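> Sequence first, then the predicted structure, then my questions.
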Amino acid sequence: MVAITLRCSTTVHLLSILVVMMMVRPSNGGSNDGDDLHSVPLTVVKGAVAEGAVCLDGSPPVYQWAAGRGGGVRNWIIFLQGGGWCLNTTMQLPGRAPVESCAARATIFLASSRHMAPANFTHALSPLSNTSYFYNWNRVFVRYCDGGSFAGNADKQDPVTHVYYRGARIFDAVVRDLMARGLKDARNVLFAGVCGRSGAMVHCDRFCGHFPKNVVRVKCLADSSFFLRVKDPSRAKFLDRVFRTVVDVQRPHRALPAGCTSKMSAAACFFPQNLLRYIKSPIFIINPVFDAYQIKTTFSVDLNNQVTNHTVSRSNMTLLQGFRRELINALPPAKAGNGSSDEIEILMYLYLY
């Protein structure tokens, strides 16, 4: 594991290490401190449908919440579930990973709360004190069903697939519901998006803005979300097309920073390397050096297989080293907004599988 620290206070550094430990180490079992691992029910967000905050198929959004206890009763960890984007068509370049059609997805759990079953709370969400630092916190798992990283806000149904793109409305409805359940009284909050999605980046500042500064400690975390637009236009072509199409379909414009969209296209602002430059709140980035989907779509499936099997040739190793440098250089420089506590704190862990 390689740690790239751009700006990090002692508190942020210690918390980030804890988070990384929770993400990568398996559960070791042990005594149960309260909850049953399989007993966290789905909570339907009341009133969401009336506000237009719906899953792809029009069903209401849901989340799972295990209430905090003891010393963790006013601490919260909130995860946005990942699950990949979908489009109003199926895109595929020869030999590379396709992007699923939202119409094809609409009958499964990633598009409809009607097809969801409760997920087990493990790793960072585990109730076991010997497995997770957050075992007695309020632990929330926001289920993913919008196909666009909780960012979409299209007013009308898609005329091709007849589904809804309302991820931003889902996010707002869930936060309002959690506020009423005690989140407004929180002391410490970790807001995270895991497994390749950028929702935590998109909503980081907006989420942190719900809490008074210097009173509540709020941090964001984006795990496996840093898909890079490389400088080589030919290699950037596929992801460029995916991002443009997602933005055209999902209409995430209002969820993106106005400072970014005033200077470049919404599709460009959706790329993490641009989006991150406009995030003012403390955020952790945890990312593989050579993400499988990134390598497949930017280079080739064959090169990804070489990485997986540790059979990379000398010439391809040079290619990958160049990509690694470009990934690190794409991170924004540390800077202070007003010379005080508004200073951006970024810590990025690059890890190899």
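Sure thing, it's come through.
> For the rest of this, base every contact and every neighbour count on C-alpha atoms.
Noted.
> can you map out the strands along the stretch 1-150 of the chain?
2-7, 42-44, 62-66, 75-80, 86-87, 100-101, 138-142 (DSSP state E, counting those that start in this stretch).
> need the helices for the stretch 1-150 of the chain, in chain order.
For the stretch 1-150 of the chain, helices defined by DSSP state H, counting those that start in this stretch occupy the ranges 10-24, 102-105.
> Can you name the element that comes right after the longest helix along the chain?
Determined from DSSP state H, the single longest helix within the chain is helix 233-250. Using DSSP states H and E, the helix or strand that directly follows helix 233-250 along the chain is helix 258-261.
> Show me what the helix or strand following that following helix is packed up against.
Next in sequence after helix 258-261, counting helices and strands by DSSP H and E, comes helix 266-270. On a contact count with 3 or more C-alpha pairs under 8 Å, 6 or more residues apart in numbering; DSSP states H and E, helix 266-270 meets helix 233-250, helix 258-261.
> also this one, for the comparison:
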Amino acid sequence: MAFILILIFITVAPRTIYANTQFQYHGGSVAKKVLPDVNSTNAMLLVNITVLNNAVFKGAVCLDGSPPAYHLHRGFGSGANRWLVHMEGGGWCYDMLSCSGRAASPLGSSLYMGDTIAFTGILSDVRSQNPDFYSWNRVMVRYCDGSSFTGDVEEVDPITKVHFRGQRIWQAVMEDLLAKGMYKARQALLTGCSAGGVTTFIHCDRFNDLLPGSAKVKCMPDAGFFIDSNDISGGNQQRFLVDQMVTLHGSSKHLPVACTSEMIPSSLCFFPQYLLQWIRTPLLVVNSAYDPLQIRFILVPAAADPNNYWRNCKMNITRCAPWQLRVMEEFTDYMISALTPVSNSRTGGLFINSCYAHCQTNVQALWHSPSSPRLYSKTIAEAAGDWYFGRSVVKYIDCPYPCDSTCNNSF
């Protein structure tokens, strides 16, 4: 049976959702692991939710038909006309069963989202935590469509009442942010992690096109470079699941046309590696070469390891045997090779470390702190600022695991 990658919260806090978390996927469920608060002396910034009730009339709704939402913390000082938009992640749903289940969670309904969310990492308003973007207008766009904001199906299943409207959510949220001042942005950065990282790849040029021609616009996907690769058994379950998801959500017509006109099937354009050659906007790709989600669900999905030879290794990289690490290295070599268009781009940037981590920019302990991972003595935040403002070229690729002593490989 094909494994369906869907994020389900075991428990949902009724009021506050914390941004400084990483998620562990266990057979379709997820356990939330809160990383140590490296700035406990600072007051936590809690940002209220904005629910776009008017978007319902445009058909821009979550899976359950509820309105979309985002959290906005206004910029100040020199950041008043600078905008950072972060797209929330959380996997995908591939069939009606998984999507209807997701519709009863914060990843499918604004009714289950908390009133506030904690802004940390790249969303922090504290200069010592977020040195280059702390004063910008910072937005967290909530993810409730299950298709990385690409779906667009008019019909609604009369039994499940599930809606597939991710593209309309994207449009409605961007229109609202433009009306609230983003239309006069001088500088802007689109970012997001995991499925939100995929969103960043797909919508990067569209985001650029929304803003003034004089604006400096760039994109920084985090943990979104999910690759089209065979697993250890020689199969390619992820390609099948992506095609199923794109078909269900009606996403093909909203994937970049330059790619879909060339690729067969067009669903391959959901994989960022096939989009890179057509993205015009400068990109900084932040990713672990040993991303645990890709190891667990692309390289070694459960169906490819029926005897559980990889179980301990997948859950804790420090338990991997030498032969397993060699298999991982071949996988990461393929990933890095697929990033060649960014490596060769004059405006592109790379921060590819060897930490066993998934989503690093919105986690304070990984983004910028005394214990953060580093490449060339730079935290991710420092490298991102150098790249965005053109202070230096950022083409950082780490040595193979376990050479990087700055990593916290406890995911």
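On my side now, so go ahead. The shown structure was predicted, so the numbers you read here are calculated from the model rather than taken from an experiment.
> Need the TM-score from the superposition.
The TM-score (TM-score structural alignment, normalised by the length of structure 1) is 0.81; 310 aligned residues with a C-alpha RMSD of 2.4 Å.
> so which of the helices and strands packed on helix 266-270 of structure 1 gets nearest residue 352 of structure 1?
helix 233-250 (22.1 Å; C-alpha to C-alpha).
> quick one: which of the helices and strands packed on helix 266-270 of structure 1 is nearest residue 79 of structure 1?
When those are compared by C-alpha to C-alpha, helix 233-250 sits nearest residue 79 of structure 1, at 21.3 Å.
> buried residues in that closest one?
Under the neighbour-count criterion of 16 or more other C-alpha atoms under 10 Å, helix 233-250 of structure 1 has 236, 238-240, 242-250 buried.
> Same list (those residues) but as JSON lines, adding distance to residue 11 of structure 1.
Below are these laid out as JSON lines (distance: C-alpha to C-alpha, whole Å):
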{"residue": "236", "distance to residue 11 of structure 1": "37"}
{"residue": "238", "distance to residue 11 of structure 1": "39"}
{"residue": "239", "distance to residue 11 of structure 1": "36"}
{"residue": "240", "distance to residue 11 of structure 1": "37"}
{"residue": "242", "distance to residue 11 of structure 1": "37"}
{"residue": "243", "distance to residue 11 of structure 1": "35"}
{"residue": "244", "distance to residue 11 of structure 1": "38"}
{"residue": "245", "distance to residue 11 of structure 1": "40"}
{"residue": "246", "distance to residue 11 of structure 1": "37"}
{"residue": "247", "distance to residue 11 of structure 1": "36"}
{"residue": "248", "distance to residue 11 of structure 1": "40"}
{"residue": "249", "distance to residue 11 of structure 1": "40"}
{"residue": "250", "distance to residue 11 of structure 1": "37"}
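> of those, closest to residue 68 of structure 1?
Residue 68 of structure 1 has its nearest neighbour among the buried residues of helix 233-250 of structure 1 in residue 250, at 34.5 Å by C-alpha to C-alpha.
> of the helices and strands packed on helix 266-270 of structure 1, which approaches residue 128 of structure 1 most closely?
Closest to residue 128 of structure 1 of these is helix 233-250 (C-alpha to C-alpha; 38.3 Å).
> quick one: the closest one to structure 2 mean distance?
Its aligned residues in structure 2 lie a mean 2.0 Å from helix 233-250 of structure 1 after superposition (mean C-alpha distance after the TM-score superposition for structure 1).
> List the contacts of that helix.
By C-alpha atoms under 8 Å, 6 or more residues apart in numbering, the residues outside helix 233-250 of structure 1 that reach it are 85-88, 93, 99, 148, 151-154, 158, 165-166, 229-230, 253, 266-268, 270-271, 297-299.
> again with stretch 205-225 of structure 2
With contact meaning C-alpha under 8 Å, 6+ apart, stretch 205-225 of structure 2 is reached by 182-198, 200-201, 204, 271-273, 279-288, 291, 358-361, 388.
> change it to 7 Å
Stretch 205-225 of structure 2 has contacts (C-alpha atoms under 7 Å, 6 or more residues apart in numbering) with 183-198, 200-201, 204, 272, 279-288, 358-361.
> same deal with stretch 32-48 of structure 1?
Contacts to stretch 32-48 of structure 1, defined as C-alpha under 7 Å, 6+ apart, come from residues 54, 60-66, 118, 120-121, 127-129, 173-174, 177.
> Mind checking which of those residues are buried?
Neighbour-count burial (16+ other C-alpha under 10 Å) applied to the contacts of stretch 32-48 of structure 1 gives 54, 60-66, 120-121, 127-129, 173-174, 177.
> Can you pick out the most distant pair from those?
Distance extremes for those: the farthest pair is 54 and 129 at 35.3 Å, using C-alpha to C-alpha.
> In JSON lines: the helices and strands packed on helix 266-270 of structure 1, plus distance to residue 222 of structure 1.
Below are those laid out as JSON lines (distance: least, C-alpha to C-alpha, whole Å):
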{"stretch": "helix 233-250", "distance to residue 222 of structure 1": "18"}
{"stretch": "helix 258-261", "distance to residue 222 of structure 1": "19"}
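> of all the helices of the stretch 1-150 of structure 1, which gets the most neighbours per residue?
For those, ranked by mean neighbour count under the definition mean count of other C-alpha atoms under 10 Å, the leader is helix 102-105 at a mean of 20.
> In structure 2, point out the residues matching it.
The aligned range for helix 102-105 of structure 1 in structure 2 is 99-102, by TM-score structural alignment.
> Comparing the matching stretch with structure 1, how large is the average distance?
Mean for stretch 99-102 of structure 2 is 1.1 Å (mean C-alpha distance after the TM-score superposition for structure 1).
> The stretch 201-350 of structure 1: strands as residue ranges?
Going by DSSP E, counting those that start in this stretch, the stretch 201-350 of structure 1 shows strands at 217-223, 283-288, 346-351.
> Which one of those strands lies nearest to residue 103 of structure 1?
Short answer: strand 217-223, nearest of the strands of the stretch 201-350 of structure 1 by C-alpha to C-alpha, at 27.2 Å.
> so that closest one aligns onto which residues of structure 2?
Mapped onto structure 2 using TM-score structural alignment, strand 217-223 of structure 1 spans residues 216-222.
> Mean per-residue distance, the matching stretch versus structure 1.
Its aligned residues in structure 1 lie a mean 0.9 Å from stretch 216-222 of structure 2 after superposition (mean C-alpha distance after the TM-score superposition for structure 1).
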